[in-house]
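Q: Quick one, what's the 3D model for this:
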Amino acid sequence: MQRFYRLMAVLCLLGGLACENKKTVSPPTSIGPVPDAKQMEWHKMEKNAFIHFTINTFTDKEWGYGDESPELFNPTDLNVDQWVKVLKETGFKGVILTCKHHDGFCLWPSKYTEHTVAKSPYKNGKGDIAKEVSEACEKYGLKFGVYLSPWDRNRADYGDSTYVTYYRNQLKELFTSYGDVFEMWFDGANGGDGFYGGADEVRRIERESYYHWPQTLDLVRSIQPQVLFFSDGGPDLRWGGNEEARAGLTNWNTISTDTLYAGKSGIMDLLNSGSENGVNWVPLEANTSIRPGWFYHAKEDSLVKTPEQLMDIYLTSVGRGSTLLLNIPPDKRGHFHENDIDALKGWHALQEKEFANNLIKNTKVTASSVRGNAEQYDARNAVDENYDTYWATDDNIQTGSLEVEFSGERTIKYVLLQEYIPLGQRIKDFSIDAWINGGWKEIAKGTTIGYKRILKLDAPVKTDKLKINILDSKACPVINNLEVY
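A: Here you go, the predicted structure:
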């Protein structure tokens, strides 16, 4: 009996030690602005599609003047199911439809104007393309978004207060009749020459005040609180200062929105890089088109971006901590053109090939230090494929390293890093070393990480050990994912 009690005492002691090793240590305190729940969901979407399709498709223009007859809008075989099915198969998570471009033609039968599909030959005036795309998105599990141009070159009252009422009425239609909308997209093209109901003149508006944006956006939020607003400077998502889907090599998700206004010197650089000490979380959405133009033009059929070009775009957008918004314009049939589909499928296959085999699996991963020496912040958390677990250091340690030891020599081409942004964006400077010829050699470096950073090495490297060095951080680093390909 005494031996039994001694054995139990030993087991209890061991159990106590095990419990001590698994002690709970408080997590790092978040720093600065952080993404809200809807922004966090948006970050994880990564790839969304823009669809420019309107009267311009049939007039071979990029910007319609506003005097086009609705009868010109006549797709011969419109198939929105084809669009969304292709997008689903090639990895997209959302669709933003140009419900109204600058020419003012509406893809839904708005009751506030006759410049719509209701006056076109499409389905004998009974068509509603916004509804068709919304339903196709629901069918294939993609999110639906809308673009509604603030500028309207067709409206006779553009520039008057009555037009703002018209614009808001159309927003009410879109946000009450077409299901959940994840994003509302509007741009900075506002005012200029136009038809304006026959006036044929140039009109200027005060861009910062004319639309009464705070009240206009509050109206939309009152209908669908979950919607995210994209514009040149937010308030929820920002433009990157170019239409090449090229985010800055330094890309802070934070920015101070009161610094963003038309004509400000250096605005494009600020939009592209964000601001380290910005007071608002306004991440960058990187946009571009699969063709030179935003609308379909037959002369551009041979100019569709190649799978390799699309892969490069992925690396300068998603690979630099933004999301990608890629435009694919349907042709006059109402189809994605075969060349565009081939490019999308080729790109998707290339992604699948390049990121098929994560070399980090079944490796030994250690850290220079671990927060509170607690298992809940161990280095292995960076490779456990759980977004919400992470490696972290103590609060007073703002540098550190993760070391990966492979079971043998591996050829490395890409390194992928993710920072746990629900606690804020922190990392300011990092480098990657490989063990080569008996010593560490730097093979890549960067500044910010954010939601995701993918570094493609200048040339593949053979090594059996890899080290991620956090050289500077606003607070203790928190890395929740590390992948190697």
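
Q: can we go C-alpha only for contacts and neighbour counts from here?
A: Noted.

Q: quick one, longest helix in this structure?
A: helix 2-21 (DSSP state H).

Q: Show the subsequent helix or strand relative to it.
A: Note on helix 2-21: by DSSP states H and E, the next helix or strand toward the C-terminus is helix 37-45.

Q: Return the distance of that next one from the chain's centre.
A: 9 Å (C-alpha atoms, centre = their mean, to the nearest Å).

Q: Tell me which residues are up against it.
A: 92-94, 226-228, 236, 322-323, 422, 451 (C-alpha atoms under 8 Å, 6 or more residues apart in numbering).

Q: ranges for the strands of the stretch 301-450 of the chain?
A: Taking DSSP state E, counting those that start in this stretch as the test, the strands found in the stretch 301-450 of the chain are 323-327, 364-367, 391-392, 400-419, 427-436, 439-446.

Q: Here is a second sequence; please produce its structure as well for comparison:
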Amino acid sequence: MQDRRSFLLTLPAAAGLNSVLRAATTGPVPFGVLPSSRQLLWHEMEVYSFLHFTTNTFTDKEWGYGDESPSIFNPTAFDADAIVAALKAGGMKGVILTCKHHDGFCLWPTKTTDHSVKGSPWRGGNGDVVKEISQVAAKHGLKFGVYLSPWDRNTPKYASPEYIAMYRAQLTELLTQYGPIYEVWHDGANGGDGFYGGAREKRRIDKKTYYDWPTTWALVRKLQPNAVIFSDVGPDIRWVGNEKGYAAETSWATFEPVGEDGGEASPGNVKTKDSMGGTRGGSKWLPAECDVSIRPGWFWHEKENEKVKSSRDLLDLYYKSVGRGGSFLLNIPPDRRGLLYEADVASLKGFGDMVHSIFATNLAAKAKVTASSVRAKSKEFGPERLLDGSRYTCWSTDDAVTTADVVFDLGHDVEFNVIRLRENLKLGQRVEGIAIDQWRDGDWRLVGEAGSVGSCRLIRTAEKITASKVRLRVTKSPVCPALSDFGLFLDAGA
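A: So this is what the prediction gives:
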């Protein structure tokens, strides 16, 4: 016997009912290019760290020339556990180690060169910084990533085809001997003067073709399929275009990189002025990674011990990186002891405590919510989804509705000065304009607005706001919105 619903769907008039029922269980059509599963996992991390550590730490240089003796690398009290514990206390979700910088010194006992920890007195020549950091990171629940400079100022092979084989062999060692890798980091330093095995000359390469990046990236995909690859042009994560730790006020996860000459882009060859904001409607999902050091330099220098960024400085950069849809990659360089300097640790801890304190409680979590439009009038896409704590459920509207609002009745006066929004990135980056209003003196008054949302949008108000009702408005979107999160928070120190 047919049930009532099946019978109704057989009636001629049921065509309209069928479309309504279907719409109730069908989400918005994805918009534009979409992130991969590895990119989604990266978006969820938001904050992670760099460790710049090599012979430069002992020569007081930023870029080693390549003629440094491995014997100078001798940290007197190296403690991977202390380093990673400090990173975790600062809220870091991962750590990327500079396994080889431009000087060519390798922090692991590679088979490709003697210019490594094998020639160091540290651990009697049997040490492996990569191994110790990666193992302790796993112990503390942090993900591990590797930086391998494409430029090598030490080896005589650089600028020849033999070096590319050497580079890929080094990369293979790193990607097969140290467990899961979440990010592989390539910068744009491409040749110049160096030691080069004693030649002491300047070597130039064609940065567009020499490295054959597609083949190298295919190797990464084969060995660590879940790792995101970073460079000026991705293919997974883009450089934000500065080393100051912030993205553009309006920032898109999509990007169309263009070379300096207007042609095809490659690592070290991109119009960096375009990188801060990305490209609206770009054909590649290439969100921004915002890198910055806690110190003026990337490596530890004693003269910079009094120039460490404060916890509040770091929090401001967090708002301007994570809060604009990117990630915050913070460098904290070990000193000559092989430890993080005390001032750096204190600043990092203070930053982590601030972020935890501010975002521990969503002041809008228990609000009564009403929306001007709900997709197919279904609870599946109701405004309550903005408060359920999931990045991948969402409030959405019918396809034809591209501007709408949600009112949050807080039930009592709440004081806040930070507003958080997220989009369901599985459906793309959709919204192009949002506004936040407070109910005050019988009317709605604007307190904040933004032009992009993406993975995370943090809006700071000019002053602390006290309100019992708050309204979110989607003011511009080419398609129906798919917002997954709304939060109100108080930064008491602002």
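
Q: Check the strands of the stretch 301-450 of the first structure for me and report the most buried one.
A: strand 391-392 (a mean of 28; mean count of other C-alpha atoms under 10 Å).

Q: Report the contact partners of the most centrally placed residue in the first structure.
A: With distances taken as C-alpha atoms, centre = their mean, Thr323 lies nearest the centre of the first structure, 2.0 Å away. Counting by C-alpha under 8 Å, 6+ apart, Thr323 of the first structure makes contact with 43, 45-48, 284-286, 317.

Q: mind redoing it with 7 Å?
A: By C-alpha atoms under 7 Å, 6 or more residues apart in numbering, the contact set of Thr323 of the first structure is 43, 46-47, 284-286, 317.

Q: for the equivalent of Val431 of the second structure over in the first structure, what are its contacts?
A: When the first structure is aligned by TM-score structural alignment, Val431 of the second structure is paired with Ile427. Contact partners of Ile427 of the first structure, counting by C-alpha under 7 Å, 6+ apart, are 448-449, 472-474, 477.

Q: Recalculate using a threshold of 8 Å.
A: By C-alpha under 8 Å, 6+ apart, the residues touching Ile427 of the first structure are 419, 447-450, 470, 472-475, 477.

Q: Can you give me the neighbour number for the closest residue to the residue nearest to the centre of the first structure other than its chain neighbours?
A: For Thr323 of the first structure, ignoring the flanking residues on the chain, the nearest one in space by C-alpha to C-alpha, 6 or more residues apart in numbering is Glu46 at 4.5 Å. Neighbourhood size, Glu46 of the first structure [other C-alpha atoms under 10 Å]: 23.

Q: Glu46 of the first structure touches Val318, doesn't it?
A: Yes: if you go by C-alpha atoms under 8 Å, Glu46 of the first structure and Val318 touch, sitting 6.2 Å apart.

Q: can you list residues touching both of the two?
A: Joint contacts of Glu46 of the first structure and Val318 (C-alpha under 8 Å, 6+ apart) are Leu324.

Q: Measure how buried the closest residue to Gly64 of the second structure other than its chain neighbours is and give me the count.
A: For Gly64 of the second structure, ignoring the flanking residues on the chain, the nearest one in space by C-alpha to C-alpha, 6+ apart is Asp103 at 4.7 Å. Using other C-alpha under 10 Å, Asp103 of the second structure is surrounded by 26 other residues.

Q: May I ask which helix or strand encompasses Asp103 of the second structure?
A: With DSSP H and E as the test, Asp103 of the second structure turns up in no helix or strand.

Q: Next up, the contacts around the aligned residue in the second structure for Asp331 of the first structure.
A: The alignment partner of Asp331 of the first structure in the second structure, by TM-score structural alignment, is Asp335. By C-alpha under 8 Å, 6+ apart, the residues touching Asp335 of the second structure are 53, 57, 300-301, 341.

Q: So the match of Val431 of the second structure versus Gly400 of the first structure, what's the distance?
A: To Gly400 of the first structure, Ile427 of the first structure is 11 Å away according to C-alpha to C-alpha, to the nearest Å.

Q: tell me, what's touching these two both at once?
A: Between them, Ile427 of the first structure and Gly400 share the contacting residues 470, 477, judged by C-alpha under 8 Å, 6+ apart.

Q: before we move on, the earlier item: for Trp252 of the first structure, find the nearest of the strands of the stretch 301-450 of the first structure.
A: strand 427-436 (9.3 Å; C-alpha to C-alpha).

Q: Average offset of the closest one relative to the second structure?
A: By mean C-alpha distance after the TM-score superposition for the first structure, the fitted strand 427-436 of the first structure averages 1.1 Å away from its aligned residues in the second structure.

Q: whereabouts in the first structure does stretch 362-377 of the second structure align?
A: So stretch 362-377 of the second structure sits over residues 358-373 in the first structure, by TM-score structural alignment.

Q: quick one: the matching stretch to chain centroid distance?
A: 29 Å.

Q: can you tell me which residues contact the residue nearest to Thr176 of the second structure when sequence neighbours are not counted?
A: Spatially, and ignoring its direct neighbours in sequence, Thr176 of the second structure is nearest to Leu223 (6.9 Å; C-alpha to C-alpha, 6+ apart). Contact analysis of Leu223 of the second structure by C-alpha under 8 Å, 6+ apart lists 172, 175-176.

Q: ok, and the most crowded of those?
A: Leu175 (21 neighbours).

Q: Would you mind confirming that that residue makes contact with Glu183?
A: No: applying C-alpha under 8 Å, one finds Leu175 of the second structure not in contact with Glu183, separated by 10.3 Å.

Q: Out of the contacts of helix 37-45 of the first structure, list just those in strands.
A: 94, 228, 323 (DSSP state E).

Q: can you list those residues in CSV and add distance to Ile31 of the first structure?
A: Output for these, formatted as CSV (distance: C-alpha to C-alpha, whole Å):
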residue, distance to Ile31 of the first structure
Gly94, 30
Leu228, 23
Thr323, 22
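
Q: Could you look up the SS state of Val136 of the second structure?
A: helix (DSSP: H, G, I helix; E, B strand; the rest coil).

Q: And for it, nearest residue in space, chain neighbours not counted?
A: Asp81 (5.8 Å).

Q: is it fair to say the one you found lies in a helix?
A: Yes: assignment of Asp81 of the second structure by three-state DSSP places it within a helix.

Q: Now check the first structure for the residue matching Val446 of the second structure.
A: One thing to correct before we go on: residue 446 of the second structure is Leu, not Val. By TM-score structural alignment, Leu446 of the second structure lines up with Glu442.

Q: again with Asn305 of the second structure
A: In the first structure, Asn305 of the second structure lands on Asp301 (TM-score structural alignment).
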